[in-house]
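Novice: just a sequence and a predicted model for now, questions to come.
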Amino acid sequence: MTFSIVARQGDAHGIAVASKFLAVGAVVPGARLGVGAVATQSFARVAYLDELLGRLAAGEPADEALAAATALDEGRETRQVGVVGVGSAATFTGSECNVWAGGVARDEGDTAYAIQGNILTGPEVVEEMERAWHATAGQPLARRLLAALVAGDAAGGDSRGRQAAAMYAVEPGAGYDACGVLADLRVDDHADPVTELGRLLSDWEMYFGKPEDVEPLEGDLAEEVRERLAHAGFSDADVATALADWAGNANYEARLSPDGIDRRVLEALRATTSR
């Protein structure tokens, strides 16, 4: 009933999942900073999340942790699980999972992934997700997770249809107040949940992402920014102070930089103000 990707890139770990199942993000994903990530699905056993993350934290490789956890579960043949640790990846599909069901896991050094799904239209869903993961090498983890989910959805996804999608990812220093949450997004009930998840990810990046492509507030750019802020009701002798006031009002304070103006903040300012 679900397809997911669990992955690591550098110090970041995360999961993206979609399903014809209400609020799938409340059940499937789990991740822990510096430890790994887990997806439990197909008659999901939510206890696997803490169990497997605990085993990974204790130093067990993903394949050993998964084998040990499933061996203790009498319902394992109905389950599907993906696990990625600091240096390993593993996937499990029980023999009683509804067809089509299967998965793939790879550890590629700086990156690793486990992709799995059940009640899918066919193996092409997993194949296209894996292809999308490799095609987006070099992009941030959250973007690669989304690309894999989009590819799986386009390939057919859940054979019963669409309903929910989610993403949960962690990385040291990421997120609001550097809390370590790289992405925490859920689309609980939607006609096109994967597309909606992509929209939410863009907003998340805007609100909680770090400054990028910063330009100094000098010359013509400083004058443009000053005029736009004044038209929006934010005037100050110091353009950086006026910008901070406007950005705080718009909840863009995470993207403020002492070196100038962030590219996406500038785009938002231009889109919402006049000169």
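Specialist: All right, it came through fine.
Novice: when you work out contacts or count neighbours from here on, use the C-alpha atoms and nothing else.
Specialist: OK.
Novice: identify the residues contacting Arg8.
Specialist: Listed by CA atoms under 8 Å, 6 or more residues apart in numbering, the contact partners of Arg8 are 14, 36-37, 84-86, 110-113, 141.
Novice: try it against this one:
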Amino acid sequence: MTFSVVARSGSAVGVAVASKFLAAGAVVPAAEAEVGALATQAMANFAYRPQGLTLLRTGVAPADVVAGLTAADPGRADRQLGVVGCSGDGATYTGADCLDWAGGVAGPGYAIQGNILTGPEVVEAMESAWLGGAELPFAERLVATLAAGDAAGGDSRGRQSAALYIADRGAGYGGLSDTAYDLRVDDHPDPVTELARLLAGHEILFGTPDPATLLALTGTLATEVAALLTAVGHPTLDRWAGVENLEGRLVPGFIDPLVLEHLRTKAQ
């Protein structure tokens, strides 16, 4: 029912998944910072999520996690599973009774798998996208990998849902959680494209500014920003940014170009 990529980048671990299934993001992914990530699909086994993370937490390698979970499961022939840890290769498993086309590939820090696909070209396209996307930020790389599978044919039954889940120590909102991304498209005619749109919005709202691109709030720019703030009805930049959920992008004495562009758009 599903195609997914489970991967690691630096200290972050995560899963991107799409399916002709309602709310696949509620079923498939699990990840824990500094532990690992997994995807359970086909006839998904919810117990794989806590059990797999527990095994990873104790230092069990992904291939042994897969072996242990499936060996203890009488329904393993209908399961599909992908696992990555904090080091080494990922691991993937496809049960003998998963509906065609079903299969997966794994390598250093990734596992890609799918079932009821249009063909092996889906997994092949995803692996090529993952390996060729090393320059991308991790979240964008996962979604680009998912999009490559979707473009190659994806789920042979059609499209319905997609999700992105990434865990990284202290990378959540305000640095107070390890959930860096938790984006879900539960029911949509083009869910992977919609997931990419949500990711772009997430970056604006919750991303951190690039110090190299910050603009000094002096001279004509300071005058323009003051006028824009008046136009949107707020006395200070921090008050307006709080309303717009952009407070994480504020730097005293400077303005992030993304914040400036958003302010200009709102003032229009």
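Specialist: Nice, I can see it. All figures in this text were calculated on a predicted structure; none of them were measured in a lab.
Novice: what does the superposition give as a TM-score?
Specialist: Here the TM-score for the pair of chains, by TM-score structural alignment, normalised by the length of the second structure, is 0.96; 264 aligned residues with a CA RMSD of 1.1 Å.
Novice: can you go through the contacts of Arg8 of the first structure and name the buried ones?
Specialist: Buried by 16 or more other CA atoms under 10 Å: 14, 36-37, 84-86, 111-113, 141, out of the contacts of Arg8 of the first structure.
Novice: mind listing the strands for the first structure?
Specialist: For the first structure, the strands defined by DSSP state E occupy 2-9, 12-19, 29-32, 36-41, 80-85, 89-93, 102-107, 111-118, 164-170, 181-187.
Novice: what's the third one in contact with?
Specialist: It refers to strand 29-32 of the first structure. Residues contacting strand 29-32 of the first structure (CA under 8 Å, 6+ apart): 13-17, 37-40, 49-50, 53, 167-170.
Novice: just the buried residues of the residues you listed.
Specialist: Applying 16+ other CA under 10 Å to these flags 13-17, 37-40, 49, 53, 167-170 as buried.
Novice: tell me the one among the contacts of strand 29-32 of the first structure nearest to Asp192 of the first structure.
Specialist: Of all these, Asp192 of the first structure sits closest to Val17, with 13.3 Å by CA to CA.
Novice: surely the closest one meets Met167?
Specialist: Yes. Between Val17 of the first structure and Met167 a contact is recorded at 6.5 Å, counting by CA atoms under 8 Å.
Novice: what touches both of these two?
Specialist: By CA under 8 Å, 6+ apart, Val17 of the first structure and Met167 have these common neighbours: 25, 29.
Novice: which part of the first structure lines up with stretch 124-140 of the second structure?
Specialist: The aligned range for stretch 124-140 of the second structure in the first structure is 127-143, by TM-score structural alignment.
Novice: the residue nearest to Arg57 of the second structure when sequence neighbours are not counted: neighbour count?
Specialist: For Arg57 of the second structure, ignoring the flanking residues on the chain, the nearest one in space by CA to CA, 6 or more residues apart in numbering is Val35 at 5.3 Å. By other CA atoms under 10 Å, 22 other residues sit near Val35 of the second structure.
Novice: swap in Gly133 of the second structure?
Specialist: 16.
Novice: could you do the one 3 residues further on as well?
Specialist: Around Leu136 of the second structure sit 12 other residues, with neighbours defined as other CA under 10 Å.
Novice: same question for Asp178 of the second structure.
Specialist: Using other CA under 10 Å, Asp178 of the second structure has 19 neighbouring residues.
Novice: what does it align to in the first structure?
Specialist: Per TM-score structural alignment, the equivalent position to Asp178 of the second structure in the first structure is Gly180.
Novice: next up, the contacts around that match.
Specialist: Listed by CA under 8 Å, 6+ apart, the contact partners of Gly180 of the first structure are 33, 170-174.
Novice: reformat those residues as CSV; add distance to Asp203 of the first structure.
Specialist: Listed next are the contacts of Gly180 of the first structure as CSV, based on distance: CA to CA, whole Å:
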residue, distance to Asp203 of the first structure
Leu33, 23
Val170, 17
Glu171, 18
Pro172, 20
Gly173, 19
Ala174, 15
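Novice: quick one: buried ones out of those residues?
Specialist: With neighbours counted by 16+ other CA under 10 Å, these contain buried members at 33, 170-171, 174.
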